[in-house]
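[1] please work out how this folds:
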Amino acid sequence: MDIHHLRENRRHGSPGVPVGLYRMERAAGDPILDNHWHEEAEFLAVESGEAVFQIGLSTYEVRAGEVLFIPGGELHGGYALNGAACTYAALVFDMEWLLSHGDSATLQVLEPIRRGRLLPEPHAVKDTELASALYSHLERLLSLEHSDDPAKPLRLKAGLYELFAEYVSRDAFSRSEPRSPLDAHTQERLKAVLTYIDTHYARKLTIKELAHEAGMSEGHFTRVFKSFMRKTPVEYINLLRIRIAAALLAERKTSVGEAALETGFDNFSYFCKIFRTVYQCTPSEYRQRNGGQG
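    This is a model prediction of the structure:
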């Protein structure tokens, strides 16, 4: 994911086959998955280790052999559980690709899922028939990541139908109440603020300004932000700025001072302090290790 964008703007797959297959290995203590969202739906399987994943305001402790379903448009992320290493795989896909005009599978299952009216169980727990079936299907699909099989598009589409068929055959749909319009509206307002931060990170941002953008009081905004993002607004902005600064140091002929100024830090000592906290080295050391010049 481009660190400049909380909302993923990358294309998953191709226009004709809008499916992305990804594997991520995270060492013990490493960040797992930054909070973000994309319009595509996603299946995520933990292959080894364990982690906590958050979908909206719900959190799930996910271990090897377990599967999550993440509806399109939902804020989601992950963080380490007990400092453990974790390897996970994701299949990100456009639900529209699976729809056929007027057929019963579309009308009764796929379209309601796409619209959020029917919710597959978000967490398929290990040692259940559902988890075993989903995990097996996903591993088979993920094995196609680098395949040049001419039948790959058909296998991917057929495999996605099989995944949803596992939910239908077991009636494995969430019995919890769907998100209230207020909850949905709150998440949309938060997304708007995150996009605003993404656009304006290089200048001074205040809680008052961000709360106004969200249409909330400062106190309520701060509580909502932390409940979704697991960071205060200031912590989130600092982390975003530092990661962008790190990219500038590694990829361009940018001095440490220029990187600080370009990412909204007007106090050089504070920039260096936050940078060291995130990367366990000084900005200059990071630059030298990652190919920066001079």
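[2] can we go C-alpha only for contacts and neighbour counts from here?
    Will do.
[3] closest to the centroid, which residue in this protein?
    What sits nearest the mean C-alpha location of the chain, by Cα atoms, centre = their mean, is His36, with 4.0 Å.
[4] hang on, that residue in a strand?
    Yes: under DSSP: H, G, I helix; E, B strand; the rest coil, His36 falls within a strand.
[5] ok, it to Ala214 distance?
    Remark: distance between His36 and Ala214 (Cα to Cα, to the nearest Å) = 17 Å.
[6] show me where the protein has strands.
    Secondary structure of the chain by DSSP state E: the strands cover 19-26, 33-36, 41-55, 58-63, 67-70, 76-80, 86-93, 123-124.
[7] what's next to the longest one, contact-wise?
    Looking back up the chat, that one is strand 41-55. Contacting residues not belonging to strand 41-55 are listed as 32, 59-81, 84-95, 135, 138 [Cα atoms under 8 Å, 6 or more residues apart in numbering].
[8] turn the buried ones among the residues you listed into a named ChimeraX selection, would you?
    In ChimeraX syntax, the buried subset of the contacts of strand 41-55 is picked out as below (16 or more other Cα atoms under 10 Å):
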select :32,61,62,63,64,65,66,67,68,69,70,71,72,73,74,75,76,77,78,79,80,81,84,85,86,87,88,89,90,91,92,93,94,95,135,138
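[9] spit out the contact partners of the residue nearest to the centre of the chain.
    By Cα under 8 Å, 6+ apart, the residues touching His36 are 6-8, 75-77.
[10] second input sequence below; structure requested for side-by-side comparison:
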Amino acid sequence: MIEHLDGIHETVTYKENSSLRLFVNTDCEDYPIHWHTPMEIIMPLEGTYTVFLGDKPVLLQEGDIIFICPGILHSLVAPENGKRIILQIEWSVVSKIRDLNSILALISPVLTLTPQTAPDIYSDIYHLICQILSEYEEDSFLSEAVIYARMLDILSLIGRYQAFASCRFDAGPQKQKEYLDRFLSICNYIDEHCTEDLSLDQVAKTAGFSKYHFTRLFKQFTNTTYYKYLNRKRIDHAMLLLSDPDIPVTEAALQSGFSSLSTFLRVFRSVKQCTPTEFRDMYIHPEKQQKNP
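    As a prediction, the model looks like this:
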């Protein structure tokens, strides 16, 4: 359930003295387009469940697991009958751990795991989520610490699996490991400095590669270009600024690292399928949100 929705921004009500929230949802209720700062994990226990990313549906079958990254616009459509685990966990608690932010680059905007798509890790992650549910319901001494420990296990499994499954570095095993470590660090660096003037030449030099070698390897690692990756991080930052009606759109663009308003408008529409003004209008006036078909 969504308890506090300000426009399209959900303020998650965590469990008391906690930074996470978990519930077994059986409501036949659709949730409008929204975003929030915690990561959200949904796993149907009975029946199906549909997650919309914009107008693109992701149909979850019983036992499928979806990870929705922080700040991603999404909506939810429930069937008449069903049951699903919904876990919202504050990302900032673990975001300072080395390499974890880079995992977001590997799974953003969402990652769906099924026994068919991830046979090597699905069973382990399924059982870890069940352990999290048990700890949450028992609410015993150090339960939250145990839950975050299980969550770190999940993220580590996903990070290693996604990194090695998606990366196709043209190199031997030792170089693969070296490149993986180096590009995880580079993604962390970009995440932390995305609002600054980060040229391709500068970041390639920081990584220790020529611009052309870096460009090829970065695309192999992230499955996107350097500037598309950088712009996505800048748009995520801009979304937070646009939620404040007192910050002009031009100022949000400049504070997010864009040198011109026209570039910001073009990139924002490309990433979020709406203009910054439309996004802000949805944030401030929830009645103007479009319903999914």
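[11] the second structure: which residue goes with Asp94 of the first structure?
    By TM-score structural alignment, Asp94 of the first structure lines up with Glu90 in the second structure.
[12] and its match, how far is that from Phe23 of the second structure?
    Distance, Glu90 of the second structure to Phe23 of the second structure, by Cα to Cα: 15 Å.
[13] cool, His127 of the second structure as well?
    Relative to Phe23 of the second structure, His127 of the second structure is positioned 17 Å away (Cα to Cα).
[14] what of Leu240 of the second structure?
    Per Cα to Cα, Leu240 of the second structure is found 27 Å from Phe23 of the second structure.
[15] just Ile107 of the second structure next, same as before
    23 Å.
[16] which of those two has more neighbours?
    Ile107 (18 against 14; other Cα atoms under 10 Å).
[17] ranges for the helices of the first structure?
    For the first structure, the helices defined by DSSP state H cover 104-105, 111-114, 129-142, 152-169, 181-200, 207-214, 218-229, 233-251, 256-262, 268-279, 283-289.
[18] turn these into CSV, including distance to Ala45 of the first structure.
    Shown next, in CSV, are these (distance: least, Cα to Cα, whole Å):
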stretch, distance to Ala45 of the first structure
helix 104-105, 25
helix 111-114, 19
helix 129-142, 7
helix 152-169, 13
helix 181-200, 25
helix 207-214, 33
helix 218-229, 22
helix 233-251, 26
helix 256-262, 37
helix 268-279, 27
helix 283-289, 32
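[19] and Ser176 of the first structure, how many neighbours?
    Counted by other Cα under 10 Å, the residues lying close to Ser176 of the first structure total 8.
[20] just confirm Ala124 of the first structure contacts Ala64, I think it does.
    No: using Cα atoms under 8 Å, Ala124 of the first structure is not in contact with Ala64; the gap is 11.2 Å.
[21] Arg63 of the first structure - nearest residue in space that isn't next to it in sequence?
    Once flanking residues are discounted, Arg63 of the first structure sits nearest to Glu50: 4.3 Å by Cα to Cα, 6 or more residues apart in numbering.
[22] tell me how far the residue mapped onto that neighbour from the second structure lies from Leu113 of the second structure.
    Using TM-score structural alignment, the partner of Glu50 of the first structure in the second structure is Thr48. Using Cα to Cα, we find Thr48 of the second structure at a distance of 14 Å from Leu113 of the second structure.
[23] likewise Ser243 of the second structure?
    To Leu113 of the second structure, Ser243 of the second structure is 31 Å away according to Cα to Cα.
[24] ok, now Gln61 of the second structure?
    For Gln61 of the second structure, the distance to Leu113 of the second structure (Cα to Cα) stands at 11 Å.
[25] kindly report the same for Leu152 of the second structure.
    From Leu152 of the second structure to Leu113 of the second structure the distance is 17 Å (Cα to Cα).
[26] more neighbours, those two?
    It is Leu113, of Leu152 of the second structure and Leu113, that has more neighbours when counted by other Cα under 10 Å, with 21 against 15.
[27] just confirm the more buried one contacts Ile66, I think it does.
    Yes: if you go by Cα under 8 Å, Leu113 of the second structure and Ile66 touch, sitting 6.3 Å apart.
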